[in-house]
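Enquirer: missing the sequence, but the structure's below:
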């Protein structure tokens, strides 16, 4: 369009109504590069992975390991009871214990975990 021609909204409407063909999702396929598809495949594989349950520990055993890890500033690896909608176990939670609050432990990253939700704990060496 040159500077001499006035803007015509009807011409624009006519173009989009009769001449322009939207290719739908085809126009976005070029954005899926190999690193995108590799990441999508990695996520799908991770979702399909089933985590094996560890031995259920007693509250006394859990408390003893947590207390020792807190006192000696060791990292711990916690397997929690399932909170997932599919019933599968989630990956272990790993971190240092920053403190306790009522029936929860607080990790240094700020995550709060209910003591009754812990099924297994190990010192992370």
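Expert: Received it, and whenever you're ready, just let me know what you need. A quick note: this is a predicted structure, and the numbers were derived from the prediction, not measured. Numbering: from 1, shown residues only.

Enquirer: all contacts plus neighbour counts: C-alpha atoms, from now on.
Expert: Will do.

Enquirer: Could you point out the helix or strand that follows the longest strand seen in the chain?
Expert: Scanning the chain for the strand with the most residues, using DSSP state E, yields strand 93-101. Next in sequence after strand 93-101, counting helices and strands by DSSP states H and E, comes strand 104-107.

Enquirer: Work out the gap between the following helix or strand past that next one and the centre of the chain.
Expert: Next helix or strand after strand 104-107 toward the C-terminus (DSSP H and E): strand 112-114. Mean-position distance between strand 112-114 and its chain equals 18 Å (CA atoms, centre = their mean, to the nearest Å).

Enquirer: swap in stretch 59-78?
Expert: 25 Å.

Enquirer: Enumerate the positions of that stretch that are buried.
Expert: 62, 65, 66, 67, 69, 70, 74, 75, 76, 77, 78 (16 or more other CA atoms under 10 Å).

Enquirer: here's the one I want to compare it with:
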């Protein structure tokens, strides 16, 4: 069976009268899959890994070391964010602390919280 070649006139007639271009519909699937993939990638990058629960003595020692050596410290609180992004954590310099609370300078803001609320910390 031999297939005959379509002429320009026939092609133009078909395109004008029968062909329905799907327009943006054909691209939406492509954009949606790329967008979903980008969101998953961003969520994985934003989700902090949980530090092991530390006792108060270890936390106090790490905070003191960070304060004396002026090194940054990562502090994870025993509280969770409301939008499902995981545990609350701060990275910054210890500006001061006492038996019950700590002041941490993150560069953007200074936060203060009770030592009891700290899940764990590590120097960076």
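Expert: Yep, that arrived. Note that the coordinates shown come from a computational prediction; the quantities given were computed from them, not determined experimentally.

Enquirer: ok, back up a step: between the buried residues of stretch 59-78 of the first structure, which is closest to residue 56 of the first structure?
Expert: residue 62 (9.6 Å; CA to CA).

Enquirer: excluding its backbone neighbours, what's nearest the closest one?
Expert: In space, residue 62 of the first structure comes closest to residue 121 once its chain neighbours are excluded; the distance is 6.2 Å by CA to CA, 6 or more residues apart in numbering.

Enquirer: Determine whether the claim that the one you found is in a strand is correct.
Expert: Yes. Counting by DSSP: H, G, I helix; E, B strand; the rest coil, residue 121 of the first structure is located in a strand.

Enquirer: List the contacts of it.
Expert: When contacts are counted by CA atoms under 8 Å, 6 or more residues apart in numbering, residue 121 of the first structure touches 57, 62, 65, 66, 76, 77, 78, 79.

Enquirer: and the residues you listed, which two are the farthest apart?
Expert: Across the contacts of residue 121 of the first structure (CA to CA), the longest gap, 14.5 Å, separates 57 and 76.

Enquirer: I'd like the distance between residue 121 of the second structure and residue 94 of the second structure.
Expert: Counting by CA to CA, to the nearest Å, the gap from residue 121 of the second structure to residue 94 of the second structure is 12 Å.

Enquirer: who touches both of the two?
Expert: residue 73.

Enquirer: for the longest strand of the first structure, the distance to its chain's centre please.
Expert: 20 Å.

Enquirer: tell me what that strand is packed against?
Expert: Helices and strands touching strand 93-101 of the first structure, by 3 or more CA pairs under 8 Å, 6 or more residues apart in numbering; DSSP states H and E, are helix 59-72, strand 75-80, strand 104-107.

Enquirer: Out of those, which gets nearest to residue 47 of the first structure?
Expert: Nearest to residue 47 of the first structure, of those and by CA to CA, is strand 75-80 at 17.2 Å.

Enquirer: Looking at the helices and strands packed on strand 93-101 of the first structure, which is nearest to residue 44 of the first structure?
Expert: strand 75-80 (21.9 Å).

Enquirer: separation between the residue nearest the centre of the first structure and residue 37 of the first structure?
Expert: With distances taken as CA atoms, centre = their mean, residue 43 lies nearest the centre of the first structure, 9.9 Å away. For residue 43 of the first structure, the distance to residue 37 of the first structure equals 10 Å [CA to CA].

Enquirer: Please list the outside residues in contact with stretch 46-56 of the second structure.
Expert: Here stretch 46-56 of the second structure has contacts from 76, 85, 86, 87, 89, 115, 116, 119, 120, 121, using CA under 8 Å, 6+ apart.
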